[in-house]
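Chemist: A structural model of the following input is requested.
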Amino acid sequence: MLNRHPFHLVDPSPWPLLTSFAALMSVFGGVLYMHSYNGGGYVLAFGQIFLIYSMSIWWRDVIRESTFQGLHTQKVQNGLRYGMILFIISEVMFFFAFFWAFFHSSLAPTIEIGAVWPPAGIEVLNPWEIPFLNTLILLTSGASVTWAHHAILAGEKQQAMRALIVTIVLAAIFTGFQVLEYVEAPFNISDSIYGATFFMSTGFHGFHVLIGTLFLAVCTVRLAKNHFTKSHHLGFEAAAWYWHFVDVVWLFLFVCIYYWGGV
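Modeler: As a prediction, the model looks like this:
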C-alpha cells in the first residue's frame, strides 16, 4: 500500500524490550559486583555483552531502514535531529550536576577540608602539562571531524576517510594520556570532595570520549561501505555533533577544574 505521509512507522521489534532488560541486568550486576557478592561479576559481564549485542542488532535494523529501504525521509531525519539535540541537552544537564558539585564545594570550602581550596593535603595536577596537551589534541580532533563533514558534503570520500581516521587516532591518543594522568595522579577518588569531583567529572568525560570514538569508528566503516551521500549522512552528522559536545565539555573542565580549581 502506498504511503500517503512522509513519516516512518517502524515495524514491531523485540530489541527495545531486550535492550532494557540488558541494561537492568547490567545495573544489578554492577551493584552486586561492587558489593562483592558471589557471581556479581558474571551478572555484570553477561548484562554488558547482552546490552552490546542487542544495541548492535537494533542499530543494524535502523541502518537497514534508512540506507537500504529508504524509509528515512527528510521529515524522519529532522525528527531524528531533534532527538539528538535533546539527547545532547540531557548530557549537558548531566555534566552540569558535576560542575554544580565542584563549585558548591570550591567556592565555600568547609572546615572539614581545611576551609581552603584545593583541600589541605591535596597536591593538584599542573594544568599546563598533560591537561593542556590533551586540550590541543581534542581541539585538533574537532577540526578534523569538521574536515570530514565538509568532505562528505563535497562528495570527497577519500578525504572524509582520512579525516575520520585522523580524528580516531587523536581520540585514542587523548584517552592514552588521560589514563597516564590517572595512573600518575598524586590523589584518588576517595581523597576528599576534590578527588570525588575531579575523577567523576573527568572520568565520565573520558567515558564519553570512548563512546564518541566508537561512534566515529562505526561512521568510518559505514563511509567505506558507501552508506553516506551528500544529502543523506545523518548518522555521521549526529556523531559530529556529539564529538563537538565532548570538545566543549573538555574546555569547561580544563578552565574550571584543572586551571581555576588548582589555583
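Chemist: From here on, just use CA atoms for contacts and neighbour counts.
Modeler: Will do.
Chemist: what helix or strand does the residue nearest in space to the middle of the chain sit in?
Modeler: Using CA atoms, centre = their mean, the residue of the chain that lies closest to the mean C-alpha position is residue 208, 2.3 Å off. Using DSSP states H and E, residue 208 falls within helix 192-224.
Chemist: Give the buried residues for that helix.
Modeler: Along helix 192-224, these residues count as buried under the neighbour rule (16 or more other CA atoms under 10 Å): 192-199, 201-202, 205-206, 208-210, 212-213, 215-217, 219-220, 222-223.
Chemist: Verify the stated contact: residue 28 with residue 44.
Modeler: Yes. Counting by CA atoms under 8 Å, residue 44 is a contact partner of residue 28 at 7.3 Å.
Chemist: Report the contact partners of residue 35.
Modeler: Residue 35 sits next to no residue when contact means CA atoms under 8 Å, 6 or more residues apart in numbering.
Chemist: swap in the one 10 residues further on?
Modeler: Neighbour list for residue 45: 26, 29 [criterion: CA under 8 Å, 6+ apart].
Chemist: ok, now how distant is it from residue 56?
Modeler: 16 Å (CA to CA, to the nearest Å).
Chemist: Could you do residue 241 as well?
Modeler: 21 Å.
Chemist: What of residue 36?
Modeler: Taken as CA to CA, the span from residue 36 to residue 56 is 30 Å.
Chemist: out of these two, which sits in the busier spot?
Modeler: The residue with more neighbours, out of residue 36 and residue 56, is residue 56; 14 against 11, by other CA atoms under 10 Å.
Chemist: Now residue 116: closest residue in space that isn't a chain neighbour?
Modeler: In space, residue 116 comes closest to residue 109 once its chain neighbours are excluded; the distance is 5.7 Å by CA to CA, 6 or more residues apart in numbering.
Chemist: one more, for comparison:
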Amino acid sequence: MSQGTGHYYVPAPSKWPIVGSSALFFLGFGAAMTMNKIPAGYYMLGIGFAILIYMLFGWFGEVARESEAGKYGKVEDKSFRWGMSWFIFSEVMFFSAFFGALYYMRVLTIPELADAEHNLLWPSFTGGWPTAGPGITEKFTPMGAWGLPAFNTFLLLSSGVTVTLAHWALKENRRPALKMWLLATVALGFTFLACQIYEYSHAYSDLNLKLTSGAYGSTFYMLTGFHGFHVTLGAIMLTVIYFRCAAGHFKPEHHFGFEGVAWYWHFVDVVWLGLFIFVYLL
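Modeler: The predicted structure follows:
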C-alpha cells in the first residue's frame, strides 16, 4: 500500500515488457516483409497485432486493478502527473515541428523561389499559396475552411466542453451525469473521425487533392492526418475510461486516470484550432 508521503509503490517483476517487445518484433519484421511483397509478412503482422492487443488489455488492466486496490498514493499521483505533462510537452514539440515546416514553406521558401532574383530554375513560377510548388503541373482545388472543417471544429470544441462537464460530475460524485457527458464526448470524437474520413474521400475524388499534390497536399495530409491519428487514440482512451466509469472506477479525490485522458483530449482540441487557422483559414 502507498498511502504515505514517502513510500513509492514498486510492482512485482512483470511479463508485459517482454510481451510488448515480442509484439514489436513481429510487427517490425512483418512490415518489412510486407513491403517487400513476401506473403509471410501478413501473417507476422497479424501475430504482432494480436500480441500487442493482448499486452494492452493485460498491462492496462493490471494497472487499473492496482489503482482501484489503493496501491497508488500521493507520491505516485505526483509522478503520474509529471509523466503525463512531459508526454504532452513532447507532443507539443512533435506538432511544432510540422507547423514550423508549414511556416518555413509558406513564408520563406515559396516566396524566395518565386522572387525574380532566385527563379532561375523555374522562371514561370509565381508563388502564392496554396500551391503545389514549382515544377508540378497537376491541378487541384484547396480544401475550404467553411463547411465540413468548420463543423469538425464545432464537434471538437463541444467535446472539450462535455469532457469538462464529465470531470466536474466526477469531482461531485454524480455518476449518472459523469457517464452521460463522457459518452457524449466519445460520440463527438468518433463523429469527428467519420467526418474527416469523408473529407479525405471528397478531397481525393472531387478536388484532386492528394499526397502527391506537392507542397500543399503533403503538408495538408501530414498535419491533418497526424492529428486524426491522435484523435483516434484519444477517442479509444476515452472509451476505455467510460467503461471504467461504468464499472464504478475512480473516486472524487482519486482519479488521475480520468484526468490524464482529459488533458490529452484538451491538447487535441488546441492543436485542431491551430490547424483550422493555419491550414484551412489562412
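Chemist: How close are the two chains, by TM-score?
Modeler: The TM-score (TM-score structural alignment, normalised by the length of the first structure) is 0.92; 259 aligned residues with a CA RMSD of 2.0 Å.
Chemist: The residue nearest to residue 116 of the first structure: how many residues sit nearby?
Modeler: Residue 109 of the first structure, neighbours per other CA under 10 Å, totals 17.
Chemist: Residue 239 of the first structure matches what in the second structure?
Modeler: Under the alignment by TM-score structural alignment, residue 239 of the first structure pairs with residue 261 in the second structure.
Chemist: looking at this, that match is in a helix?
Modeler: Yes. The assignment for residue 261 of the second structure is a helix, going by DSSP: H, G, I helix; E, B strand; the rest coil.
Chemist: Can you report how many residues lie near it?
Modeler: 19.
Chemist: Likewise for residue 16 of the second structure?
Modeler: Neighbours around residue 16 of the second structure, by other CA under 10 Å: 16.
Chemist: Repeat that for the one 4 residues further on.
Modeler: The number of residues packed near residue 20 of the second structure is 18, by other CA under 10 Å.
Chemist: what about it, distance to residue 226 of the second structure?
Modeler: Counting by CA to CA - residue 20 of the second structure and residue 226 of the second structure are separated by 23 Å.
Chemist: what residue of the second structure matches up with residue 148 of the first structure?
Modeler: Using TM-score structural alignment, residue 148 of the first structure pairs with residue 166 in the second structure.
Chemist: helix or strand for the closest residue to residue 166 of the second structure other than its chain neighbours, which one?
Modeler: Nearest non-adjacent residue to residue 166 of the second structure, counting by CA to CA, 6+ apart: residue 178, 4.5 Å away. Applying DSSP H and E as the criterion places residue 178 of the second structure in helix 175-205.
Chemist: Residue 10 of the first structure now?
Modeler: Applying DSSP H and E, one finds residue 10 of the first structure in no helix or strand.
Chemist: Tell me how far it lies from residue 76 of the first structure.
Modeler: For residue 10 of the first structure, the distance to residue 76 of the first structure - CA to CA - is 11 Å.
Chemist: Residue 144 of the first structure too?
Modeler: Distance of residue 144 of the first structure to residue 76 of the first structure, computed by CA to CA: 28 Å.
Chemist: the more surrounded of the two?
Modeler: residue 144 (21 against 16).
Chemist: Against residue 238 of the first structure, how distant is that one?
Modeler: 15 Å.
Chemist: Repeat that for residue 210 of the first structure.
Modeler: The gap separating residue 210 of the first structure from residue 238 of the first structure is 15 Å, by CA to CA.
Chemist: ok, now which ones touch residue 39 of the second structure?
Modeler: residue 33.
Chemist: Pick out whichever of residue 28 and residue 44 of the first structure has more residues nearby.
Modeler: Legend: neighbour count by other CA under 10 Å for residue 28 of the first structure and residue 44, higher for residue 44 (23 against 16).
Chemist: What sits closest to that one if chain neighbours are left out?
Modeler: Nearest one to residue 44 of the first structure, counting by CA to CA, 6+ apart, is residue 29 at 3.9 Å.
Chemist: still on that earlier bit, count of residues packed around the residue nearest to residue 166 of the second structure?
Modeler: As a burial measure, residue 178 of the second structure scores 25 neighbours (other CA under 10 Å).
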